[in-house]
Structure formats: C-alpha cells, structure tokens
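**Student:** Sharing a sequence plus its predicted fold:
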Amino acid sequence: MSVRLLGAVLLALLAAPALADGPLVYGLTPRPIAPDTYVFEGAIAHFTRENGGNILNAAFIVTADGVVVLQTGPSRRYGEEMRAAIRRVTDRPVRKVYVSNLHPDYFLGSQAFADATVAALPGTIAGIQEEGSGIAENMYRLIGDWMRGTQAVAPTEPVYGSTVAMGGHRLRLIPLDGHTAADLAVLDETTGVLFAGGVVFCDRTPTTPHADVARWLAALDALEGLEFRLLVPNHGRIRADRACIAQTRDWLTWLDGRLRAAVEAGLDMTEALDLPIPERFHTLAVLREEYRRSVAHLWPRIEQAALPRVD
C-alpha cells in the first residue's frame, strides 16, 4: 500500500459515519444514456458506511456479441448486484470488462465477473497486483460489512491503445495517465459516448492519492481533442459538453499553483491545510475534505522539488 493512499484512507476514516440500520443493498438501477448504453450513477461523495462505497459511475454496453462492462464497483456485493441489474436488461452474457485504474471502486467487484475477460492497462494490472490486497483491507475499515467476501482480483488481460469492434460497436481504448500511473478512457465511436475514467471529475473535487498533476493536465488535453456526444466521468454528473474537462483542469491548475506558491512563501503543510479556496470552486462536492487530502498527497513532492540540494 503506498504511503499516499494509506494517508488518504486514514484521513477518510476520521470522518466516516456509522452505518445506518437496514439491509446492505445498493439498489443499483441502470440509467439508459444512449443506444444500448447504461450507467449506474454513484453518489457524488466520498466512501462512507452509509453509501457502501457507491460513488462511481459504472456502466455497461449491450452489443450483439455480448455485454461490455466498464468498472466493477467497490465490493463483491456491488459486482453481484450489478450482474443482477444487467440480467434485468438483457440475457446476453457479459463478455468483456474494462477496469480504468487501481482505485478501489473501479475493480473490487471483479469477483462477480469471473466468467468474463477482465482487462486493463498493464500499469493498472501491476498496481492492483502490488496494492490490491492493502486497498481491499482498508476499504473494509472504511465501509465495513459492505465488503464481506470481497478479495482483490487483478485483471488478466492487458490492453493498449487500439480500437475494438464488438457486436456493432467500435470501442476506442485510450491509454492515459496522471490521475494514476495508468488511466484507461474508452470512447464508443458508435454512440459517441466517452467514458473518461478517473481523469475527469464533474462537480466533484478530484482525488489525488496517485496523482501526477502535469501528466494529468496532458491527459485532459488529449480528451479535449476527441469528438464525442456525451461524457461520462467516473465521479460526478454526466454531461453533453466539455465543461467538466475544463472544470477539472481549472481545479488542478489552481491546486498545483497554490501549493507551489505556499512552499515558496515558507509555509508548512499544516498551514497549507487551511488556506482559503476560491469561490468558483465552492460548488464542488467534498471540497474542503479533498483539498486537505490533496495537500497531504502532493505537498511532500512539491516541497522536495523546491528545496535546494546540499551535497
């Protein structure tokens, strides 16, 4: 488990509420957004015992050759409910699952898809192999019994930049990085739906436990240049424009610049935690919490780069 991700989990634990009484059911309802295309919309929030970690926009596409799934959710329970919801839409089998990165809500439901091919970028596979068990263990601490029976399962098929034809749909696989070391976006060229993975957040403050801001900004530029009709961020609202690419870029640019300026001004990290945030960002969900987590994630590298080397 990386120090940065462990720090994020520990900070989140401090704010995790108790689980409300009642059955542990996600109540997943697929929302149609384009021909053959459905999304399970997650809460615009952080992991809590109340939401069971359901903060992700997982999706599936029904093709003539079977179902394609994008992300498997935060737990085995989620993955199983997702399979049941897909069966209510179609009796076609799930053929392929794409996992966009190593963050827990993207892959911890993969046990429910053991009969399908689960694919990801090589960097994501390596990251899950290295950190997956620790990520699952910390999710148990965050959301409790929602995780019962969940084990980290790494994707088995590496994918690269290519276009895959499946059952009347052409899926362009787009390798990116910056949000993590490996971030997969998928553009369905048939419907014009762009599944942006974790690279784009919409009305929700971006998370940064594995972030490289400069590379993330380059990934946003790459997505900006694509032709698409609808953008599905993995966190936040679905939109038919590029506004959330711009919103994510604005936040990352401000965050990086603000922390660099703070280091140059001689502030320490505890002082940076309470710096004011511009009003234009006040509509973002989980704002102050994610800002404080980002300070913990990004500050050491920025501070180290700013310090003169003494030999």
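**Tutor:** Structure received.
**Student:** contacts, neighbours, all on C-alpha from now
**Tutor:** OK.
**Student:** Look up how far residue 261 lies from residue 303.
**Tutor:** Using CA to CA, to the nearest Å, one obtains 10 Å as the distance from residue 303 to residue 261.
**Student:** okay, those two: which has more neighbours?
**Tutor:** Set side by side, residue 303 and residue 261 show unequal neighbour counts under other CA atoms under 10 Å, the larger going to residue 303 at 17 against 13.
**Student:** what's the more buried one in contact with, if anything?
**Tutor:** By CA atoms under 8 Å, 6 or more residues apart in numbering, residue 303 lies in contact with 260, 263.
**Student:** what helix or strand does residue 172 sit in?
**Tutor:** Element membership of residue 172 [criterion: DSSP states H and E] is strand 169-176.
**Student:** Pull the distance from that strand to the chain's centre.
**Tutor:** Relative to the chain's own centre, strand 169-176 is displaced by 17 Å; criterion: CA atoms, centre = their mean, to the nearest Å.
**Student:** so what does that strand touch, helix or strand wise?
**Tutor:** Helices and strands touching strand 169-176, by 3 or more CA pairs under 8 Å, 6 or more residues apart in numbering; DSSP states H and E, are strand 162-166, strand 183-188.
**Student:** Is residue 191 in contact with residue 35, as I believe?
**Tutor:** Yes. Between residue 191 and residue 35 a contact is recorded at 6.9 Å, counting by CA atoms under 8 Å.
**Student:** this is the comparison structure:
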Amino acid sequence: MTRRLLAACAMLLGTAVLAREAPVPQQVADGVFVLEGAREHFSRANGGDIANTGFIATPAGAVVIDTGASLRYGQAQRAAVRATTGRDAVQVYITHAHPDHFLGSQAYADVPVQALAATAARIARDGDRLAQNLYLLVGPAMDGTAVRVPSALATPAVAPGDASQAPAAVSFGGRRLQLIALHGHSAADLAVFDDATGSLFAGDLVFFERAPTLPDADLPAWLAALDRLAQLPVRALVPGHGPVVRGTQAIAQTRDYLLWVRDTLRDAAARGLDMHEAMRLRAPERLRRLAVLEAEWQRTVMQRYPAVEQGIWPAAR
C-alpha cells in the first residue's frame, strides 16, 4: 500500500495533513504486519502516532492489536488492513489503557474490541481525560476522536512472580493465538502470541531502542512479566515502541533499563540526593542511545522519587 493512499486514509474526516505520514505496514512474518510508531514524545508533528500497532491475517479476517492514538489513525489503520490482507478486521485487542494504544478503536465500531478487565475499567473511568490531554498535545490530529470502551476479556491477570497461569487460546479461521494476561507497565497488560509464526505483540511490557515510560509502573510485577515473556519461543517480537526484534534482546534491554532505574533511585535516596540532583544522574553508556532517555528519566524522577524517598514505592523496598 502506498504512502499516498495511507495519507489519504488519514484525512477521512477532513483533518489537516500532518508533517508525519501515516505509517506503512511492515510484514515481519507470514501474515503478521506492524505499523511502527515514531520514537518520540507526543507532538503536533507526529500526530500522536508514537506506538506500534499491528494485525495478523487469518482466514476469518484480520486480528488487530492496538488502534493508535486517534480516530484518524484508526481509520488509516483499518484501510491498511483491508488493502494489505484483502479482508476486514474481525477482532481487535487492546494491550493496555494508555491513550496512544486505544483511542483509534472508534474506527472499529462494527468490530468486537476487547481488553483485560482492568484495562476496560481504566478506559471507562479515565478515557475522556486521557483523550483531552492528547488534544492539548497534538492538536488537529485528534479531531473527531471519542473514547470507545472495550469489552472485558475473562482472562485472569497473573500475580507478580507467578508464571504458572496458562494463557487463554483463541482461534480465527484455524490460526491460534495466545492471549497472555500480565501487568507491571500498567495495571493490566495483554500480550498476544501467534503460535504459527512465533510472533509476540508485547505491548508496552517491552520497549526497544526507546526509553520505557513508567507512570503506572509496578517494577516487581513488570520484571516478572518479562520473565514470563522470555519463556515463549519468540521469533519476532513487536515491542510497544521501537523496531521489531528477531529474538528476545528487547526483553533483555527493557529489563536492564528497569533494573537501572530501580537501583539508581534506591541509591540516590540512600545518599540523600534531592530530586534535582537525582535528575542529573546519567545512565550507563549501554543505555545512552535510547530515544528520549533524558526526558523519560526526568519524568520518572518527578513521578517516582518522592515515593522512593519515603519507601512506599514497591521498587524502593
């Protein structure tokens, strides 16, 4: 599908043309496609299109994983699904309740959209506020966007440190997908694993070459979730942000970053550093290439350091 056609899809409601063109689907395995987001923060230039989304072609229709940050994006994504696979979407799964992953769901009004129960509850409670925040950050790209609350999957969440919970299995036209319920990046994080190709859509449990975001993080649970994902026979891993990886090195990089954050915040508190001093601490050389590292570190310190100082953030204990 051409960039020109995708750009046209992004203007279906007459919104302004954005500096960033709509992403083009990349085929990463047989029937598995990814639309890679910008490794940036939200801006008018990128229209909020910073998360990876994707779809899996099946004989029954396409299974879509995450719908992006706006109605405009969701419509362009759905057009790309039809053009790429020759079929429409038959099912949508939302990995978690951060706005760059679910606000395009309005474009799938006639398609089932599902998420873990805690994700659906968070979107119902906070979705309008999250959408309004994005309007302020990215402007016209959000025109016409409204929240669609997904229906809740019955799949139970895995307790921190417990890797024994069997994933739910679903089949579309004979193509079997595992729905793996975890948490750690947020209160509920859904991963989707395609048995046929070994492709894992990890949502924001995994970042690659981009510093992870931690506003809702439970680090012990997140680290346990990474251990669970590392047990899968992964051949192609789609992180929530960053390029597709052949193997599990993105899991290792995410774990490395989280452990650095945990240990650095603990050490800063033990040394009696104030927040501004903690913000000036530098990451080790191996992590300095990560996109938006400095901004994410400062954000994490502002959001988490007071709790670390008081010993009330789980990662601080």
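**Tutor:** Cool, got the structure. The structure displayed is predicted, hence computed values, not measured ones.
**Student:** Give me the mean deviation of the strand holding residue 172 of structure 1 from structure 2.
**Tutor:** For strand 169-176 of structure 1, the mean distance to aligned residues of structure 2 following superposition is 0.6 Å (mean CA distance after the TM-score superposition for structure 1).
**Student:** which SS state does the residue nearest to the spatial centre of structure 1 fall under?
**Tutor:** With distances taken as CA atoms, centre = their mean, structure 1 has residue 198 as the residue nearest its mean C-alpha position (3.9 Å). Under the three-state scheme (DSSP: H, G, I helix; E, B strand; the rest coil), the conformation of residue 198 of structure 1 reads as helix.
**Student:** quick one: what's aligned to residue 248 of structure 1 in structure 2?
**Tutor:** With TM-score structural alignment defining the correspondence, residue 248 of structure 1 maps onto residue 254 in structure 2.
**Student:** Number of residues surrounding that match?
**Tutor:** Burial of residue 254 of structure 2, expressed as a neighbour count using other CA under 10 Å, amounts to 24.
**Student:** which element is it on?
**Tutor:** Residue 254 of structure 2 is located in helix 249-270, with elements delineated by DSSP H and E.
**Student:** which of residue 191 and residue 35 of structure 1 has more neighbours?
**Tutor:** Taking other CA under 10 Å, residue 191 of structure 1 and residue 35 do not tie; residue 191 has more neighbours (18 against 12).
**Student:** Give the equivalent position in structure 2 for that one.
**Tutor:** In structure 2, the residue paired with residue 191 of structure 1 is residue 197, using TM-score structural alignment.
**Student:** Residue 211 of structure 1 too?
**Tutor:** Alignment note: residue 211 of structure 1 maps to residue 217 in structure 2; criterion TM-score structural alignment.
**Student:** Nearest spatial neighbour of that match, chain-adjacent residues omitted?
**Tutor:** Nearest in space to residue 217 of structure 2, with sequence neighbours left out and distances taken as CA to CA, 6 or more residues apart in numbering, is residue 185 at 4.7 Å.
**Student:** OK, contacts around the aligned partner of residue 305 of structure 2 in structure 1?
**Tutor:** Residue 305 of structure 2 maps onto residue 299 in structure 1 when the alignment is built from TM-score structural alignment. Neighbouring residues of residue 299 of structure 1 by CA under 8 Å, 6+ apart: 259, 269.
**Student:** follow-up on the earlier one: test my guess that the match of residue 248 of structure 1 contacts residue 207.
**Tutor:** Yes. Contact between residue 254 of structure 2 and residue 207 holds when scored by CA under 8 Å: they sit 5.9 Å apart.
**Student:** can you list residues touching both of the two?
**Tutor:** What both residue 254 of structure 2 and residue 207 touch, as defined by CA under 8 Å, 6+ apart, is an empty set.
**Student:** Figure out the length between the terminal residues of stretch 272-281 of structure 2.
**Tutor:** In stretch 272-281 of structure 2, first residue to last residue: 13 Å (CA to CA).
**Student:** my bad, stretch 225-242 of structure 1
**Tutor:** The distance separating the two terminal residues of stretch 225-242 of structure 1, taken as CA to CA, comes to 10 Å.
**Student:** Can you list the neighbours in contact with that stretch?
**Tutor:** Stretch 225-242 of structure 1 has contacts (CA under 8 Å, 6+ apart) with 42-44, 55-58, 187, 189, 191-204, 224.
**Student:** How about stretch 114-126 of structure 1?
**Tutor:** By CA under 8 Å, 6+ apart, the list of residues contacting stretch 114-126 of structure 1 from outside reads 94-102, 110, 154-160, 175, 181-184.
**Student:** likewise stretch 25-45 of structure 2?
**Tutor:** Defining contact as CA under 8 Å, 6+ apart, one finds that stretch 25-45 of structure 2 is touched by 1, 18-20, 23-24, 46, 48-58, 80, 134, 137-141, 197, 199, 210, 236, 238, 241-244, 291-292.
**Student:** all strands in the stretch 51-200 of structure 2, in order from the N-terminus.
**Tutor:** Counting by DSSP state E, counting those that start in this stretch, the segments of the stretch 51-200 of structure 2 that form strands are 53-58, 61-65, 89-93, 113-116, 151-153, 168-172, 175-182, 189-194, 199-207.
**Student:** quick one: buried residues of the fifth one?
**Tutor:** When you say that, I think you mean strand 151-153 of structure 2. Along strand 151-153 of structure 2, these residues count as buried under the neighbour rule (16 or more other CA atoms under 10 Å): 151, 153.
**Student:** Superposed on structure 1, what's the mean shift for that strand?
**Tutor:** Averaged out, strand 151-153 of structure 2 is 2.4 Å away (mean CA distance after the TM-score superposition for structure 1).
**Student:** Now which residue in structure 2 aligns to residue 269 of structure 1?
**Tutor:** Using TM-score structural alignment, residue 269 of structure 1 sits opposite residue 275 in structure 2.
**Student:** residue contacts, that match?
**Tutor:** Under the criterion of CA under 8 Å, 6+ apart, the contact list for residue 275 of structure 2 reads 301-302, 305-306.
**Student:** what stretch of structure 1 does stretch 141-148 of structure 2 fall on?
**Tutor:** Per the alignment by TM-score structural alignment, stretch 141-148 of structure 2 matches residues 146-153 in structure 1.
**Student:** Thanks a lot, catch you later.
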